[in-house]
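>>> The following block contains a protein sequence and its predicted model.
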Amino acid sequence: MITFELNEWRELQWKQDGMINTLRDFKIRNDKVKQLNFLVYGPVGAGKSSIINTIKTIFEGRQYISCLAAQDSAKSQTLKFKKCDVGNTKDGFLPFTFSDIMGVEKENQCGVQADDIISTLKGHVKDDYVFNPISPLSGPNDYYLEHPSLSDRMHCLVYVIAADKISLIDKDTIQKMQKVRGTANGMDLPQVVFMTRVDVACSLTKENLRHVYKSVKIEKKMEECSVTLGVPMNCIFPVRNYYKETDIIEDINCLMLHTLTKIVHFADDYVVEYTRK
C-alpha cells in the first residue's frame, strides 16, 4: 500500500520568519476596513478554540491560551461570541481577527443555531453575546447590531474539521453546516476548511509533519472533506494545533502560517469585491 508520494503535491516553506513578517506587514486594500474578520465554525471538539490559541502562540512567540478548548468533548466549551485580536500592544496587532463561537451539535436544541451563525456572518452579532441553543438572536436586542458596516461583517468563513473524524460527522450536523454554507455562498463569502488533527489521522504525518503534503491518507481525507462539505480541494488546508506541547515548534507554525497567508488574501479579495458592488 502506498502511504506517501515522493514529491509534495503542495509546496510549503518550512521557515517561519518570512511568513510572519509578510503577515505583520500585510495591508488591507480598503482603507476603511482596519481588520479582516474570520469566523471559525464547526463541530464540537474539532479544534476551533485551539486554532485561535495556536495562531496567537505563533505571533506571541510563546504558548498562549486565551480560548478554552474542548478536546474530545461532546459539549462546547465556548458559550459566547468573542473576537480575538492577534498580536499585542508591544509588537503591534495584526490586521485580522478570529472569532470564536459555540460549536455545532447534532441535537436541535444543543450547540450553536445555524441562524446565529448567519447573523454573525452578516455582522449583526456584537461581542460577548451568549449563544442560546434554543432561540437564535434577533432584533431589537442589546447584542444585535441592526445596520452593520463592512467592518462588522465576516470576511471569510473557516470551517474546522478533525481529519480523523470526518466520516463520523452525523447527518444533522452536516445539514446545519450546509445551511450556513448556502447562505455564505449567497453572500459570495470565501469559505475554507482548516483540517485539524492530521497527526492523529496519519502516522506518517505524526512522525514528521513535513510529510503532510506527501501523505496519501491526508490527501484522501481532504477529498472526503470536500465531498462532505462541498468545499473545493484548493480551499482545504491541513493544520496541526498545539495541544500537548509546551515549547514552540517551527514546523507546526509553518503549516499554520502557510494557511494564514492564503486565507488573508482571500478575505482581502472579498473586501475589495464587496466595495465594488
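Yep, that arrived.
>>> going forward, measure contacts and count neighbours with C-alpha atoms only.
Will do.
>>> Pull the contacting residues for Ile55.
Ile55 is in contact with 86, 256, counting by C-alpha atoms under 8 Å, 6 or more residues apart in numbering.
>>> Please, which helix or strand holds it?
Under the criterion of DSSP states H and E, Ile55 resides in helix 48-60.
>>> Give the next helix or strand downstream of that helix.
Per DSSP H and E, helix 48-60 leads on to strand 82-88 as the next helix or strand towards the C-terminus.
>>> Next up, a structure to set beside the first:
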Amino acid sequence: MGVSFDSLKHLLCNVSVLRKPWREINWRDKQSDLQSVKDYRPQTDGQLLRILLHGPVGAGKSSFINSVQSILHGRMYAQALADNTSHDLVVVTFYPFVFNDIMGLSPTGVQVDDVKLALKGHVKDDYRFNRDSRLSEDDPFYNNHPTDNDKVHVLVCVIDANTVTFMQQEVEEKIRQIRIEATHLSIPQVAILTKIDEACPEIKEDLQNVYKVNYLKEKMEEFSVNVGIPMNCIFPVKNYHEEINLNSDVDSLILSALKHIINFGDDCINFHKSQSRAMSCQNYNL
C-alpha cells in the first residue's frame, strides 16, 4: 500500500524532533522585541526604511504585512492589499517603515528588470506591472530622480515552506537574478518562510517546535543552497490567517524576523549615507 505525501511528511517530522532548538527564540518576552521595533528611528530625520517583498504567487507576502500591522496595532488588522493576481506596486507605511508588495513571481509574471528598477527607486508607488514589457523612462510612473527614501533598503523573499522542493525553475532563476542585483546595489536580503504550521504537524501542534524540527531546517538549507541566501538570513514564520485574536508564539516569530529586517535595513541606510559623504568629500577635495 502506498504512502501519501502528508503521511511521509508526518513521519519525517516525528522521527527528527530535536531535544534542544538549533536557534533560540525568547518566547516569554515578545514585549522587548515589540518595543524595540516600535522605538526604531533612522539616524537621519525624515529617513524612511523601505522594505520590498517579492516571491512566488500565494507565498503570503500580503499576509505577512497584515500580520506585522496586527502585531504593531495590538489587534487584528486587515488593510486591503493586492491579491495574488494584482499587478500593482502596493505601499504600506507605518512608523518609519515602508513595505512594498509586488505581484507574485511566476514564469509569465513580473519582469525581473522591473524589480531591479524598483530596487533603485525608479518605480513609483501604485505602478501597474506589465508582464509583456518593462517600465520605460518616459512612463509617468518612472521616477527619474529617486531619493534615499525611494530606494529599497532590504529585499525580502517570501516563500511557502511547502513549495521549496517543488519551486518552478524559472521562478527560482528570477529570485537568483533579483538577489544578484540587490547584492550589486549593497542591499541586504532576507527570506521569510511562511506556512510552517502546514509544513509539519509537530509545528502545527506547538509552534515552539519550529527550531526543533529537522524537516523544516532541511527545507531552509535547501532554499539557502538554491538561491544563495545564508541560513542566518532565513526566518520561518506563521502568518495570521484564520485567527481572530493575537497569539504570543505567532507574534514572537514575526517580531524576531522583523527586528532583523530592520537591523539589516538600518545598516544599509547608514552604509549608503557614509558612501555619499565620502563621495562628497572626494569631490570637494578635487
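Ah, there it is. Here the structure is a predicted model, which means the values were calculated and not measured.
>>> Just give the TM-score of the two.
The TM-score (TM-score structural alignment, normalised by the length of structure 1) is 0.90; 261 aligned residues with a C-alpha RMSD of 1.4 Å.
>>> mean distance, the helix holding Ile55 of structure 1 to its aligned residues in structure 2?
Superposing on structure 2 and averaging over aligned pairs (mean C-alpha distance after the TM-score superposition for structure 1), helix 48-60 of structure 1 comes out at 0.8 Å.
>>> now that helix against strand 82-88, angle please.
Counting by axes from the mean of the first three to the mean of the last three C-alpha atoms, to 10 degrees, helix 48-60 of structure 1 points 20 degrees away from the direction of strand 82-88.
>>> Would you check the span in structure 2 matched by helix 48-60 of structure 1?
Aligned using TM-score structural alignment, helix 48-60 of structure 1 spans residues 61-73 in structure 2.
>>> Could you give the separation of that stretch from the chain centroid?
Averaging C-alpha positions (C-alpha atoms, centre = their mean, to the nearest Å) puts stretch 61-73 of structure 2 12 Å from its chain's average.
>>> for that stretch, which positions count as buried?
Buried residues in stretch 61-73 of structure 2, counting neighbours by 16 or more other C-alpha atoms under 10 Å, are found at 61-72.
>>> try stretch 197-217 of structure 1
Under the neighbour-count criterion of 16+ other C-alpha under 10 Å, stretch 197-217 of structure 1 has 197-199, 201-202, 204-206, 209-217 buried.
>>> Contacts for that stretch next, please.
Here stretch 197-217 of structure 1 makes contact (C-alpha under 8 Å, 6+ apart) with 2-11, 162-164, 218-219, 238-241, 251-252.
>>> can you confirm Asp247 of structure 1 is in a helix?
No: counting by DSSP: H, G, I helix; E, B strand; the rest coil, Asp247 of structure 1 is not found in a helix; it is coil.
>>> Gln63 is in contact with that one, correct?
Yes: assessed by C-alpha atoms under 8 Å, Asp247 of structure 1 is found in contact with Gln63 at 6.9 Å.
>>> quick one: the longest strand anywhere in structure 1 to chain centroid distance?
Counting residues, the longest strand found in structure 1 (DSSP state E) is strand 92-100. From the chain centre to the centre of strand 92-100 of structure 1 is a distance of 12 Å (C-alpha atoms, centre = their mean).
>>> Over to stretch 42-49 of structure 2?
The answer for stretch 42-49 of structure 2 is 21 Å, by C-alpha atoms, centre = their mean.
>>> Could you do stretch 248-260 of structure 2 as well?
Put simply, stretch 248-260 of structure 2 sits 13 Å off its chain's centre (C-alpha atoms, centre = their mean).
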